[in-house]
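>>> just to be clear, the model below is a prediction. Sequence and coordinates:
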Amino acid sequence: MPDTGDVLSTGELTVLGRVGVASNVTLVCDLATAEGAVRVVYKPVRGEQPLWDFPDGTLAGREVASYLICGALGWTVIPETVLRDGPYGPGMVQRWITTRDPRAAADTRLDLVDLCPPELVPDGYREILRAYDGAGDEVALVHADDPRLRRMAVLDVLLNNADRKGGHALEAVDGGVYGVDHGICLHQENKLRTVLWGWAGDPVPGDLLADIAAFTETLPGESADRLAEYLTDAEIDALLRRAKRLLDDPVMPFPETPRPIPWPAF
């Protein structure tokens, strides 16, 4: 089969349905290839809700920029993503991630990010906060202490991700852990909002720091040239500052904003 990125850029899209819970138009499509249909997500630019604090570019462009940064780091956190034309005009097209089914009879694990009674937080999970559910019962917001998820958390710091909800971290049937929905990223001001605060104050692993150091050598340079199609110069400069800050002080940050967790959290 051809390279997935090439397939996403050229195959014909057939819309199957719309994701109703998404705030922007998000369409599930089949993409025709010589080897058969490939399931993808298509987010047309014309379906984006304008955001006063992200006036430049498009959400689709920020999703592509996030994927390019992830790829330049040598990480596979974000599924293959392109900007292309589609049935409703230009938009982002991304490979669909098939996730494990937590309702399967033999699968009793929590999701990567989940809620549980505070007294039942399992080993291998980090508690983020406690709150009360709709029935008035106390619950703990937790996430897995998983190196695949930790790499996503480091990527979110670099991307300045303002919307890492629990439902945006997917454990796939192929064994990978993927992050989706990166349209609200890469602002030049600090807007980090995430459910992945469990590593705050912990050292950034050395192998990830090595990847970040190599990435900074391409900014400004080849990576900056590719990102310039989607981001402003100020946003690219801010990305480089965030990367260098992690190298100078290789510790996962603590929350610095009044609203460090997105709402809703899932």
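Nice, I can see it.
>>> can we go C-alpha only for contacts and neighbour counts from here?
Fine.
>>> contacting residues for Gly91?
For Gly91, the contacting residues are Tyr42, Lys43, Pro44, Val45, Arg46, Ala60, Leu83, Arg84, Asp85, by C-alpha atoms under 8 Å, 6 or more residues apart in numbering.
>>> what are the buried residues along the longest helix along the chain?
Longest helix of the chain, by residue count under DSSP state H: helix 233-248. In terms of neighbour count (16 or more other C-alpha atoms under 10 Å), helix 233-248 has its buried residues at Glu235, Ile236, Ala238, Leu239, Leu240, Arg242, Ala243, Lys244, Leu246, Leu247.
>>> which parts of the chain are helices?
With DSSP H as the definition, the chain shows helices at residue ranges 4-10, 59-72, 147-159, 206-216, 222-227, 233-248.
>>> report the buried members of the contacts of Gly91.
Applying a neighbour-count criterion of 16+ other C-alpha under 10 Å, the buried members of the contacts of Gly91 are Tyr42, Lys43, Pro44, Val45, Ala60, Leu83, Arg84, Asp85.
>>> isn't the third one right up against Val28?
Which is Pro44. No: at 11.4 Å, Pro44 and Val28 do not qualify as touching, with contact defined as C-alpha atoms under 8 Å.
>>> returning to that earlier point: contacting residues around the longest helix of the chain?
157-159, 186-189, 209, 212-213, 216, 219, 224, 227-228, 252.
>>> farthest-separated two in the residues you listed?
Comparing every pair within the contacts of helix 233-248 by C-alpha to C-alpha identifies Ala228 and Met252 as the most remote, at 27.4 Å.
>>> which one's more surrounded, the two?
Met252 (20 against 13; other C-alpha atoms under 10 Å).
>>> what residues does Ala172 make contact with?
Taking C-alpha under 8 Å, 6+ apart, one finds Ile97, Thr98, Thr99, Arg100, Tyr178 in contact with Ala172.
>>> how many neighbours does the closest residue to Arg130 other than its chain neighbours have?
Once flanking residues are discounted, Arg130 sits nearest to Ala140: 4.4 Å by C-alpha to C-alpha, 6 or more residues apart in numbering. When neighbours are defined as other C-alpha under 10 Å, Ala140 has 21 of them.
>>> again with the one 4 residues further on
Around Ala144 there are 21 other residues, counting by other C-alpha under 10 Å.
>>> got another one to weigh against that:
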Amino acid sequence: MSAPERLPPRGVSAVEPDTPVEGDAQVTAELLARGELTVLGRIREASNAVLLCDVAHDGTTARCVYKPVAGERPLWDFPDGNLARREVAAYLLSEATGWGLVPTTVLRDGPYGEGMVQQWIESDDGAEAGLLALVEGDEPGEGWKAVGHAEVGGGRTALLVHADDPRLRRLAVLDAVINNGDRKGGHLLPAPDGRLYAIDHGVTFNTEDKLRTLLWGWAGEPLTDEAVEVLLRIASETADGGPLATRLAELITAAELAAVRDRVAQLLETRRHPVPSGQWPAIPWPPV
């Protein structure tokens, strides 16, 4: 993540940053939900208001991101003031997979009203280069999967590729389940410990097929046995009365929850990664 643009203090003071909380997600969730938020600044590149904060509780301080509902820009295809809840829903579904792809995320009140608060992840910038690339020619090369050709200026094109990485493949499955309409390269955060995190999940859970992603390299290929096992578990937990269904029902509509079940059922029926529908742009813009 890039350095934030400073905000007027509005009654909150900045403090020196501490290292992010690591380890048990439940402990981190309690800190994010109950701690006092101190706004440090605004992250400039985001289309909605994204505030960099410190959160402190019982002597523990950590870095986090706070996205207030009041700072969300209206979208024609999503209800107003609902993106923060979708971010939390995406986190819950990620946790249900056991893959831990989304940083710990909670819904709470903050200095600018209700919003989502998410654990800050320090990204390994060097590792980011190993996930996405533009290459000459029509073949991705060993260890890479082709997404498609992209214009690079001067009338030239290059082949957009992503790594043939099991972490990305798991994320492609999660995105298919939550119907992610905006999986860009900048949303991928490889951590120094080797884990991969993904952020920015406000544009998810629509009832219509809006999957837009840079991770089409496995399109049409068989799902891994691991993915099938995870999807079977998700199908059980999102069934009527299931623990995940109960929690998601507090965040998304009944129709959107039913669409989650339908997407999981479709993936289990085909046992393959989805392919672009042709009814919606397959790749987000800008891609990074």
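Nice, thanks for sending it over. All values derive from a computational prediction rather than experimental measurement.
>>> give me the angle between the longest helix of the first structure and helix 147-159.
Between the direction of helix 233-248 of the first structure and that of helix 147-159, the angle (axes from the mean of the first three to the mean of the last three C-alpha atoms, to 10 degrees) works out to 130 degrees.
>>> how about helix 233-248 of the first structure, aligned to which bit of the second structure?
Taking TM-score structural alignment as the measure, the second structure aligns residues 254-269 with helix 233-248 of the first structure.
>>> who's in contact with the closest residue to Val288 of the second structure other than its chain neighbours?
In this structure, Val288 of the second structure finds its nearest non-sequential neighbour in Gly185, 4.5 Å apart by C-alpha to C-alpha, 6+ apart. Applying C-alpha under 8 Å, 6+ apart, we find Gly185 of the second structure in contact with Leu132, Leu214, Pro287, Val288.
>>> closest one of the contacts of helix 233-248 of the first structure to Met92 of the first structure?
Using C-alpha to C-alpha, the shortest approach to Met92 of the first structure within the contacts of helix 233-248 of the first structure belongs to Leu227, at 15.0 Å.
>>> and for the alignment partner in the second structure of Thr194 of the first structure, the neighbour number?
Residue pairing (TM-score structural alignment): Thr194 of the first structure is matched to Thr213 of the second structure. Look at Thr213 of the second structure: counted by other C-alpha under 10 Å, it has 25 neighbours.
>>> test my guess that Thr213 of the second structure contacts His187.
No: assessed by C-alpha under 8 Å, Thr213 of the second structure is found out of contact with His187, at 10.6 Å.
>>> which residue in the first structure aligns with Ile283 of the second structure?
The pairwise alignment with the first structure assigns Ile283 of the second structure to Ile261, based on TM-score structural alignment.
>>> my guess is its match contacts Leu141, does it?
No: with the criterion set as C-alpha under 8 Å, Ile261 of the first structure and Leu141 do not qualify as a contacting pair; they are 10.9 Å apart.
>>> how about the strands in the first structure?
Under the criterion DSSP state E, the first structure contains strands at 13-18, 27-31, 38-44, 81-84, 91-95, 113-116, 125-132, 138-144, 169-171, 177-179.
>>> would you tell me which one of those is buried the most?
Mean neighbours per residue, mean count of other C-alpha atoms under 10 Å, is largest over these for strand 91-95, with a mean of 26.
>>> in the second structure, what residues pair with that strand?
For strand 91-95 of the first structure, the matching stretch in the second structure spans residues 115-119, with TM-score structural alignment as the criterion.
>>> same check on stretch 58-70 of the first structure?
Using TM-score structural alignment, the match for stretch 58-70 of the first structure in the second structure runs over residues 82-94.
>>> center of the second structure - which residue?
With distances taken as C-alpha atoms, centre = their mean, Ile199 lies nearest the centre of the second structure, 3.4 Å away.
>>> distance check, that one against Pro190 of the second structure.
11 Å (C-alpha to C-alpha, to the nearest Å).
>>> OK, contacts around the aligned partner of Tyr66 of the second structure in the first structure?
When the first structure is aligned by TM-score structural alignment, the residue opposite Tyr66 of the second structure is Tyr42. Contact criterion C-alpha under 8 Å, 6+ apart gives Thr26, Leu27, Val28, Cys29, Gly86, Gly91, Met92, Val93, Gln94 as the residues in contact with Tyr42 of the first structure.
>>> nearest residue to the third one other than its sequence neighbours?
Nearest residue to Val28 of the first structure in three dimensions, chain neighbours excluded: Val41, at 4.8 Å (C-alpha to C-alpha, 6+ apart).
>>> try the fifth one
The shortest distance from Gly86 of the first structure to any non-neighbouring residue, by C-alpha to C-alpha, 6+ apart, is to Leu13 (6.6 Å).
>>> which residue lines up with the one you found in the second structure?
Counting by TM-score structural alignment, Leu13 of the first structure lines up with Leu37 in the second structure.
>>> how about Ala176 of the second structure, what's its match in the first structure?
Counting by TM-score structural alignment, Ala176 of the second structure corresponds to Val157 in the first structure.
>>> which one is its match nearest to, not counting chain neighbours?
Leu192 (6.9 Å).
>>> which ones are touching the one you found?
Contact analysis of Leu192 of the first structure by C-alpha under 8 Å, 6+ apart lists Asp156, Val157, Asn160, Asn161, Ala162, Asp163, Pro255, Thr257, Pro260.
>>> recalculate using a threshold of 7 Å.
Residues touching Leu192 of the first structure, when contacts are defined by C-alpha atoms under 7 Å, 6 or more residues apart in numbering, comprise Val157, Asn160, Asn161, Ala162, Pro260.
>>> thinking the fourth one is in contact with Leu196, fair?
No: taking C-alpha atoms under 7 Å as the definition, Ala162 of the first structure is not a contact partner of Leu196, at 11.9 Å.
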